[in-house]
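[1] Sequence below, structure please.
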Amino acid sequence: MLQINKNVSLLAPTSILLFFSMAFTTINARIGVLPLPQPVVVDIDGDPVQVGVEYHLVSYIWGAGGGGLALGPNRNRTKICPLSVVQLPLDTLYGLPIRFFPVNHAPVGSRAVRTSTDYLLQFNSTGSDSSICGKEPIWKLDAFDESVGKYFISTTNVITTDMAYQFKIESVGGIPIGNYKLSYCPNVCSTCERVLCKDIGVDWDPTDVVRRLALTDDYPFVLVFLKASSVEQINAL
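    As a prediction, this is how the structure comes out:
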């Protein structure tokens, strides 16, 4: 009898813990558990990158790494819309200002841009030669180009409901904080079909000497954020 009572006393706490564990799992599944906020993206000065504020995205490697991002000739080698997103060849060229807007609602009370979060990327091309395609074109993933086996990044002024406009910012490990890469990997529901998920790199076309942005499996374009207002102030000096 004593042995039986001893076993019961040992099993009872285990059964109670198992019951509560299953109960909390059921509750969490019903109400949904909110994910922890992703890390905040910071600019070259260490300040949080803000939604709706303009930044230049430039190579983290000065000199041979090239300059910032801008609009350039499309794959047909014309300046007819849509234009391609390109990297300028010189590090003294900061490119066009870019703004970020969350695809879904941003965290309550926060305007900070965060990693691993879907954003719309919008150029401000006012006053530039590229404004023929609209003053504020949005980045867009083009259809697969079978001639070269790549997906390129272009722009548009017409947004539909598909996922071609959703881009992420990710931290790059192994190098100083403040260096990032861009990726295309839209957040979708768990039951949806698996989507394309790749980094964004620079594809150099020797036929027209243009550095176009394209999806890559190998070498992402590593960049830093420069607040546009700071760059304009320096250029004015």
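[2] Please make it C-alpha for all contacts and neighbour counts, starting now.
    Will do.
[3] packing partners for the helix or strand harbouring residue 85?
    Here residue 85, judged by DSSP states H and E, is contained in strand 84-87. The contact analysis (3 or more Cα pairs under 8 Å, 6 or more residues apart in numbering; DSSP states H and E) places strand 84-87 against strand 69-72, strand 153-156, strand 210-216.
[4] can I get these in JSON lines with mean neighbour count?
    Shown next, in JSON lines, are the helices and strands packed on strand 84-87 (neighbours: other Cα atoms under 10 Å):
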{"stretch": "strand 69-72", "mean neighbour count": "25"}
{"stretch": "strand 153-156", "mean neighbour count": "23"}
{"stretch": "strand 210-216", "mean neighbour count": "23"}
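[5] I'd like the structure of this one too, to check against the first:
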Amino acid sequence: MAKKTSMLVIFSLAALFLLVSTGEAAALPGRILDTDGNPLKSRTAKYYISPVVQDNYGGLTAEYRTNGTYECPKFISQEDYSTLDGVTASFWPVDGRSSVRLATDLNVEFHEWNPCPEKPIWTLPATDRATGQRMVRYGGVIGNAGPETVNNWFRIQQSGKNYKLVFCPSVCKTCKAACADLGLYYQNGQRWLVLGGRPFEVKFKRFSK
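    Okay, the predicted model is just below:
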């Protein structure tokens, strides 16, 4: 009788643990998975941001906008060849979680040698007069959520079975920030990451030494 009672207690505890675990998982915002099927990690983990559609262009990188000169800052662009992964990126969620969740405000930091004074952290400045586009570039900071940093916060959201990059910051309740997908703008044979247009669907490949 004692043995049956012990077994019943064990099964009951196991069922309770499963129920609680399932409930906690369901309560969290949606996970983002990398190309290996693992949850996307924040802060020190590094990833290549690659296009879902392979059309002879590669992952995201940073380039000078003026051909043949090195005029800072650098702007976010797409590699010219599909064999190139681009620059590794780290993600810094505003909620400080160790994993990156869907529709969470976050900073994006690139890791490369950067001679410019602007930090290699994404920001979205005002509309460029020459192109009429808001083009993502270096010059942001990590953290300090508020009116002064509202242009530094981006999101990763679901796009069918894939993911897309979005600018729709909620870190400042009184700010009138734009809210749109990030797409690609074509200029002089290069592709630049901009606000608006057809969503640029991406995947995340973990960098390993």
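[6] TM-score, when you put one on top of the other?
    Here the superposed chains carry a TM-score of 0.77, computed using TM-score structural alignment, normalised by the length of structure 2; 177 aligned residues with a Cα RMSD of 2.2 Å.
[7] re earlier: switch the helices and strands packed on strand 84-87 of structure 1 over to JSON lines, and while doing so, append distance to residue 107 of structure 1 to every line.
    What follows is these, written out as JSON lines (distance: least, Cα to Cα, whole Å):
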{"stretch": "strand 69-72", "distance to residue 107 of structure 1": "28"}
{"stretch": "strand 153-156", "distance to residue 107 of structure 1": "27"}
{"stretch": "strand 210-216", "distance to residue 107 of structure 1": "28"}
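[8] residue boundaries of the helices in structure 1?
    Using DSSP state H, the helices found in structure 1 span residues 2-31, 228-236.
[9] Ok, which of the ones you listed comes nearest residue 185 of structure 1?
    With Cα to Cα as the measure, helix 2-31 is the member of the helices of structure 1 nearest residue 185 of structure 1 (25.1 Å).
[10] okay, which residue is most central for structure 1?
    Compute the mean C-alpha point of structure 1, and by Cα atoms, centre = their mean the closest residue is residue 168, 1.7 Å away.
[11] what's the counterpart of that one in structure 2?
    Applying TM-score structural alignment, one finds that residue 168 of structure 1 aligns to residue 155 in structure 2.
[12] just to revisit the earlier point, how close does the residue nearest to the centre of structure 1 sit to residue 201 of structure 1?
    Separation of residue 168 of structure 1 from residue 201 of structure 1 (Cα to Cα, to the nearest Å): 13 Å.
[13] What of residue 124 of structure 1?
    From residue 124 of structure 1 to residue 201 of structure 1 the distance is 22 Å (Cα to Cα).
[14] ok, the two, which is more surrounded?
    Comparing residue 124 of structure 1 with residue 201 by other Cα atoms under 10 Å, the one with more neighbours is residue 201, at 23 against 20.
[15] list the contacts for that one?
    Residue 201 of structure 1 is in contact with 213-216, 219-221, counting by Cα atoms under 8 Å, 6 or more residues apart in numbering.
[16] again with residue 117 of structure 1
    Taking Cα under 8 Å, 6+ apart as the test, what residue 117 of structure 1 contacts is 38, 102, 167-169.
[17] Spatially, which residue comes closest to residue 167 of structure 2, not counting chain neighbours?
    In space, and not counting its chain neighbours, residue 167 of structure 2 is closest to residue 154: 4.8 Å by Cα to Cα, 6 or more residues apart in numbering.
[18] Number of residues surrounding that neighbour?
    For residue 154 of structure 2, the neighbour count with other Cα under 10 Å is 28.
[19] how close does it get to residue 179 of structure 2?
    10 Å.
[20] Pull up the overlap in contacts between those two.
    Counting by Cα under 8 Å, 6+ apart, the contacts common to residue 154 of structure 2 and residue 179 are 166-169.
[21] Dump the residues you listed to TSV, plus neighbour count.
    Putting these into TSV (neighbours: other Cα under 10 Å) gives the following:
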residue	neighbour count
166	23
167	26
168	19
169	25
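[22] which one of these is nearest residue 206 of structure 2?
    Closest to residue 206 of structure 2, out of all of those and judged by Cα to Cα, is residue 166, at 20.5 Å.
[23] shouldn't the closest one be in contact with residue 155?
    Yes. The pair residue 166 of structure 2 / residue 155 is scored as a contact, 5.0 Å apart, by Cα atoms under 8 Å.
[24] Now check structure 2 for the residue matching residue 204 of structure 1.
    Structural alignment (TM-score structural alignment) places residue 204 of structure 1 against residue 186 in structure 2.
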